[in-house]
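K.L.:
3D model of this:
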Amino acid sequence: MVRFSSHQSSDDLAALVDGRVLGAGFRKSRPELGTPAKVGAVRWLASGMWAQSTGFLTTCRVVVPSLVAGALAVTLFSRVCRAAAPRLTRQLGASNPLVLQTIPLLGLVFSVFTNNTFQAMYEQQEAALLALFREVSCAKSLVEQLTLVLGGASEPACVAALRCVQRYASRDLRRRSDQSAAQLKLAIGDRIPDPLEELLYLSSVGAPSEHVYATVKDLRAARAARLGALERKLPPIQFVLLYALASALLAALVLQTSAAIAAGTSSTHLRFETTVFALLAVALVACLRILQDIWSPKSGAYNVDAVLVTCVMGLERQLDDLLILRE
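P.N.:
Modelled structure (predicted):
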């Protein structure tokens, strides 16, 4: 059985599916044995496997820590409360104003910080999606313009230009959100030539084509907007603060229950209190893990990577159709 990692791109999975599903012959001589429908099916299958793997990993990253926190809460809550109760005086009973106001105050502060964190990351995700859609639209317009300007897919110059767009889609546009703009700039500027510059050269006779130049300019602007939106805006200290507030909220509930035991206003069985504490621990950990998964640059169900694969698939299918028909 083949296992897929969230760090594998759909291109990597497509290559694997090419060999395992359609045979090694299709991978070596795709223009002869492959058809546009087969190429699209391979990409669709690989993208679906990749999306399922990222969704499964996100579920594990959220559900498993939450269940562990709930199990620890059920196991340790009553013991900690009974152990701390003898060290508290009767003045710290359940009716003490300080004890009564601590939990609502901490809950309010935690909800405010959580809401602001989620709003900031939601706006960042929205900006990244809008920039991605704009970039894919510009890339498709560029393919159409190149086909018209360079005389169609039967011309060698048009084929070379379409391969430049294909390299741009696979090496640049498909870069996941876990690869920063600095890494992308280094990869394009130092190690490989920029395919957009090659397009301007191939489509120019003394000067670049006016329409192609304008589309490439818009494409560069959309790429800059996408890379800027994918950069993490919130520092790690934000989540350190959120975890500290959640821990303080749980500790305050333990303190209040221990004070109630010391004052004699609560029994020592604590079945109801244990259930409430476990549910609160599960909810807090799940909330924090979801926020951290949205913030994390690694591929996950909350990132734009799944949408990126779907958006680029149409562009790659169009390029495959043109290049396969030419060959």
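K.L.:
When you work out contacts or count neighbours from here on, use the C-alpha atoms and nothing else.
P.N.:
Noted.
K.L.:
what about the strands in the stretch 201-327 of the chain?
P.N.:
Along the stretch 201-327 of the chain, no segments are classed as strands by DSSP state E, counting those that start in this stretch.
K.L.:
here's the other one to compare against:
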Amino acid sequence: FIQNYLTITGLLFGILVGQTYYFMYQQQESVFLALFQEVTEAKSLLEQISLVCQGRGKVYDRCLSSMESYVQNDLKILGADPAVTLSTRPIDDPLESIMYMTSVGIPGKVYDTVKSLRQARAWRLGALQRKLPRLHLGLLWLLAVIEVSSFPVLGAGTQTIGGYGILTVEGCLFAIMTFGIVLTLGVVGELWQPAGGAYNVDSVLGVMVEGLEEELQQRMSGNSLNRADDFSFPPPPSEISL
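P.N.:
Coordinates of the predicted model:
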């Protein structure tokens, strides 16, 4: 009975941990895809703001300030509750401010880009939202404790058959099993965290938005980044004498 008890406990633990790991890995993949799409849309919005509002003085500066607020207080904040972030009032939404400042009477061309950026933002917040409660991880740790504690009970009395040397072998097997279980649950716990840790997107996001932040700061400081000024036409051809 004790041997079957250990087998059933280990099988149940393995199935639940495997399914949990697969689910968390899919969620992590969704976060990466959503962030790549959102950063791409944010770069497109910055380019459109420069084309539409450049030369309009305070409107251009306010649009760039709203864009900076979006990057610093929304895009780069991965540890905030996604549901709370999504419930922000429209008056406090920097994307809403950009849309109003670039539209007169009817939505302008920037509206489509803001709409696409909001959709990408929704995908990112949905991917960051925790789908598994903390109780789920607690149940996994409970199953792990049950499995580990049943191993010494199963091996009790074996020294009468194989001698005391067999206890050393059982001790090594017990240590390996405990290390494997703790390591597996540690990986699942790291994947469960939306930000921070070895398996999260914090460092990747910092690299992704580095170019966006640099371009935004240059535009706010007055550099237009217009490459047309650097282009020089070739000299006219010399006259051909007949």
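K.L.:
For the equivalent of Ser267 of the first structure over in the second structure, give me its contacts.
P.N.:
In the second structure, the residue equivalent to Ser267 of the first structure is Gly163, according to TM-score structural alignment. For Gly163 of the second structure, no contacting residues are found, by C-alpha atoms under 8 Å, 6 or more residues apart in numbering.
K.L.:
so who does the counterpart of Gln217 of the second structure in the first structure touch?
P.N.:
In the first structure, Gln217 of the second structure lines up with Asp320, judged by TM-score structural alignment. Asp320 of the first structure sits next to Pro36, Val39 when contact means C-alpha under 8 Å, 6+ apart.
K.L.:
which residues in the second structure form helices?
P.N.:
Counting by DSSP state H, the second structure has helices at residues 2-53, 58-70, 82-86, 94-101, 110-128, 134-154, 159-162, 165-192, 202-208, 210-220.
K.L.:
how about these, which one is nearest Lys76 of the second structure?
P.N.:
Closest approach to Lys76 of the second structure among those (C-alpha to C-alpha): helix 202-208, 7.3 Å.
K.L.:
so the closest one matches what in the first structure?
P.N.:
Mapping helix 202-208 of the second structure onto the first structure (TM-score structural alignment) gives residues 305-311.
K.L.:
Show me which positions of the matching stretch end up buried.
P.N.:
By 16 or more other C-alpha atoms under 10 Å, the buried positions in stretch 305-311 of the first structure come out as Asp305, Ala306, Val307, Leu308, Val309, Cys311.
K.L.:
want to throw those residues into a markdown table with distance to Asn115 of the first structure?
P.N.:
Below are these laid out as a markdown table (distance: C-alpha to C-alpha, whole Å):
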| residue | distance to Asn115 of the first structure |
| --- | --- |
| Asp305 | 24 |
| Ala306 | 25 |
| Val307 | 25 |
| Leu308 | 26 |
| Val309 | 29 |
| Cys311 | 30 |
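K.L.:
With respect to Val39 of the first structure, which of those is nearest?
P.N.:
Proximity of these to Val39 of the first structure (C-alpha to C-alpha) peaks at Val309, which lies at 14.8 Å.
K.L.:
how far away is the closest one from Arg175 of the first structure?
P.N.:
As judged by C-alpha to C-alpha, to the nearest Å, Val309 of the first structure and Arg175 of the first structure stand 10 Å apart.
K.L.:
likewise Thr268 of the first structure?
P.N.:
57 Å.
K.L.:
Just tell me what Trp50 of the first structure corresponds to in the second structure.
P.N.:
In the second structure, Trp50 of the first structure lands on no residue (TM-score structural alignment).
K.L.:
Verify the stated contact: Trp50 of the first structure with Leu13.
P.N.:
Yes - between Trp50 of the first structure and Leu13 there is a contact under C-alpha atoms under 8 Å: 7.4 Å.
K.L.:
Compare those two (neighbour count), which wins?
P.N.:
Taking other C-alpha atoms under 10 Å, Trp50 of the first structure and Leu13 do not tie; Trp50 has more neighbours (27 against 21).
K.L.:
name the element the more buried one belongs to?
P.N.:
helix 36-84 (DSSP states H and E).
K.L.:
Mind giving me the packing neighbours of that helix?
P.N.:
helix 10-21, helix 237-263, helix 271-295, helix 305-326 (3 or more C-alpha pairs under 8 Å, 6 or more residues apart in numbering; DSSP states H and E).
K.L.:
repeat that with 10 Å
P.N.:
Counting contacts by 3 or more C-alpha pairs under 10 Å, 6 or more residues apart in numbering; DSSP states H and E, helix 36-84 of the first structure is packed against helix 10-21, helix 30-33, helix 237-263, helix 271-295, helix 305-326.
K.L.:
Could you give the number of residues near Glu38 of the second structure?
P.N.:
A count of nearby residues for Glu38 of the second structure, using other C-alpha under 10 Å, gives 22.
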